[in-house]
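J.: next input, structure requested:
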Amino acid sequence: MSALHAAGAALWRETPAGVELAVAHRPRYDDWSLPKGKCDPGETLTETAVREIAEETGYHAVLGRMLPAAHYEVSTKDGNTRPKRVTYYSAEAIGGDFVPNEEVDELRWLSADKARALLSYEHDRVVLDAFTALPARVRTVLLVRHAKAGKREKWAGPDELRPLTPSGTHQARCLGRMLPAFAPQRLYAAPRVRCAQTVEPLAEQLGLPITEEWLLAEEGFWPDPDAGVRRFLAIAADGAAVVSSQGGVIPELVERLAVKAGLPLTEFPSRKGSTWILTFDADPAGPTLLAADYCETPLPPVRD
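T.: So this is what the prediction gives:
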């Protein structure tokens, strides 16, 4: 039996006294937990996280890096058990207000230490500890491998004009629903039709233009990879962005960023339609990679 999927967040806000985290009391279970909930049919994980935060806490949120997922068994109506996976993100509260509701009757904003002491479950404390291991205020760049575009040898025209296949178009639509949760302000694409088409649904959703980036295309990157890394870091320095590139660039780019930052990454996958959530510090002298989270697919979780 496949796992039930849910999503939630370490929801935080910045105050004069420091960073506070939201801890929710659920009367149904009489527990204190981080905001989370099950995926609706056809919903991407990021859509679930943002919706559940709003429903449980009343706050609108912008997602950031991924935090450790929780895995546990839940009881089913027939008396058996089923695995459940909860995907967690860091999430900044950017507006809203709490109103007691059927799911959550009390919400407390607490320092990390006080939140940890109040939480009922160890897996929530693991998520909270991972959140506090890095700064709350960071910059996020979403590095996307173009969606499926068929085999190069079966395309008769110039390779830069090779378009997405129908399954690639579906992946692009899902990315257009998945990535707005991170509130990107700028969109970039290698000058390839398939790279631009991958972020076109997102551009339409956000009302943003797509800027071509030659240094992040294979032919532009490999003559001088250091120049490509510098350009990517310049993009990161300006805040949240999406970059659509190619499989011949992404693994090398992520590896170079990780080595430069001293991050112990050993694998650099890049499936078509996948996304690297790259988290950088907010140092005005120049961004340094703090975390790199790989999302293999933009498609909604499969439901039985």
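
J.: switch to C-alpha atoms for all contacts and neighbour counts from now on
T.: Noted.

J.: would you mark the buried spots in stretch 180-198?
T.: Residues of stretch 180-198 classed as buried: 180-184, 186-198 (neighbour count, 16 or more other CA atoms under 10 Å).

J.: and what of stretch 147-166?
T.: Using 16+ other CA under 10 Å as the burial criterion, the residues of stretch 147-166 that qualify are 147-149, 162-164.

J.: before we move on, back to that, among the buried residues of stretch 180-198, name the ones in helices.
T.: Among these, the members found in helices (DSSP state H) are 193-198.

J.: second input sequence below; structure requested for side-by-side comparison:
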Amino acid sequence: MEPRDVRAAGAVVTRKGGEVLLVHRPKYDDWSFPKGKLDPGEHVVAAAVREVAEETGLDVRLGPALAPQRYRLSGGRWKHVDYWVARVVGSDDVSRYRPNDEIDRVEWVEWKAAMRRLTYPHDRETLLEAEPLRRKTRALVVLRHGKARARGGWKKDDRQRPLVQLGEAQAQRLVPLLAAFDVTAAHTSSSLRCVQTVTPYVDTTGWPVKTYDDLTEEDASAEGILDLVDALMDSGSSSVLCTHRPVLPTVLDALRVPDVKLEPGAMLVVHHRKGRVVATEVLHP
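T.: I've put the predicted structure just below:
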């Protein structure tokens, strides 16, 4: 049986002025993007943010996803690297970075110069792909609530049907994913299973949460959903909108994006800029 791919994640970090962040590895004497292997059980999105912080000292938030890289390592195994475009949160000063055996140089490099400096062809291809996506975007995360108790076995008001243990675990695992996309507000169906899905994130971060009857299965309102989606797209910040499977098509129609099937706890990340959808991606916790 062929061995599994080595899984890694990283980011093409950009800033105003047309510069991209590169790192130099003394062991290989190469220039590349900040990236690294996933820790056991770690989500690839969380790994991308963590690795950039560890290798550059900078805190980033992710934008649109880029095509993954897959290449053969010297020992015969394959390496699979997931990448996102990213922007720094806070200071982007790397002058105080302390060199070490893994990364001895971290530099902001002008775009065309970065194309020449990058060591590997697959990194130059990734940089080309990132160029039209480097302008800052916001995210609207459309989230289906986590796994809930079976409808057939619940005799009370369905709005009070709670998450099961798996759903609670999914809600906990969503915390670093929502943080990775700079979500600063939660908007959710008032049904308990949706509120429980976003509670770990708002409890961890302190960001506000607002509940809506218009997002429930019983009282979903196409007009109310359209008004909410328009407001979130124009808000200038990133948000999460948590609702139910039967309501999702109305939300996606309001966003004017193709319908997708989301499993419990899964999310569609809609990257947008100035009210226009730039890219989408589906993620599972």
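
J.: fetch the TM-score of the aligned pair.
T.: In this superposition the chains share a TM-score of 0.89, using TM-score structural alignment, normalised by the length of structure 2; 278 aligned residues with a CA RMSD of 2.0 Å.

J.: thinking again about what came up before, which one of the buried residues of stretch 147-166 of structure 1 is nearest to W12 of structure 1?
T.: Closest to W12 of structure 1 out of the buried residues of stretch 147-166 of structure 1 is A147 (32.7 Å), distances taken as CA to CA.

J.: that closest one contacts A196, doesn't it?
T.: No - applying CA atoms under 8 Å, one finds A147 of structure 1 not in contact with A196, separated by 10.0 Å.

J.: any idea how far F33 of structure 2 is from the residue located most distally from the centre of structure 2?
T.: Counting by CA atoms, centre = their mean, the extreme residue of structure 2 relative to its mean C-alpha position is K155, 36.8 Å from that point. According to CA to CA, to the nearest Å, K155 of structure 2 stands 54 Å off from F33 of structure 2.

J.: where does stretch 31-38 of structure 1 end up in structure 2?
T.: Using TM-score structural alignment, stretch 31-38 of structure 1 lines up with residues 30-37 of structure 2.

J.: before we move on, back to that, nearest to R116 of structure 1, of the buried residues of stretch 147-166 of structure 1?
T.: The closest of those to R116 of structure 1 turns out to be A147 (CA to CA; 40.1 Å).

J.: that closest one belongs to a strand?
T.: No - note on A147 of structure 1: no strand contains this position according to DSSP: H, G, I helix; E, B strand; the rest coil, which reports coil.

J.: list the contacts for the closest residue to it other than its chain neighbours?
T.: Computed as CA to CA, 6 or more residues apart in numbering, the closest residue to A147 of structure 1 that is not its neighbour in sequence is G273, at 4.1 Å. Going by CA atoms under 8 Å, 6 or more residues apart in numbering, G273 of structure 1 touches 144-148, 168, 171-172, 175, 198, 296-298.

J.: which of those sit farthest apart?
T.: Taking CA to CA as the measure, these reach their widest spread between T198 and E296, a distance of 15.0 Å.

J.: in terms of helices and strands, where is V74 of structure 1?
T.: According to DSSP states H and E, V74 of structure 1 maps onto strand 59-75.

J.: can you say which of the contacts of G273 of structure 1 are buried?
T.: Using 16+ other CA under 10 Å, the buried members of the contacts of G273 of structure 1 are 144-148, 168, 171-172, 175, 198, 297-298.

J.: among those, which one lies nearest to L206 of structure 1?
T.: Distance to L206 of structure 1 across these (CA to CA) is lowest for L175, with 12.2 Å.

J.: helix, strand, or coil at the closest one?
T.: Under three-state DSSP, the three-state class of L175 of structure 1 is helix.
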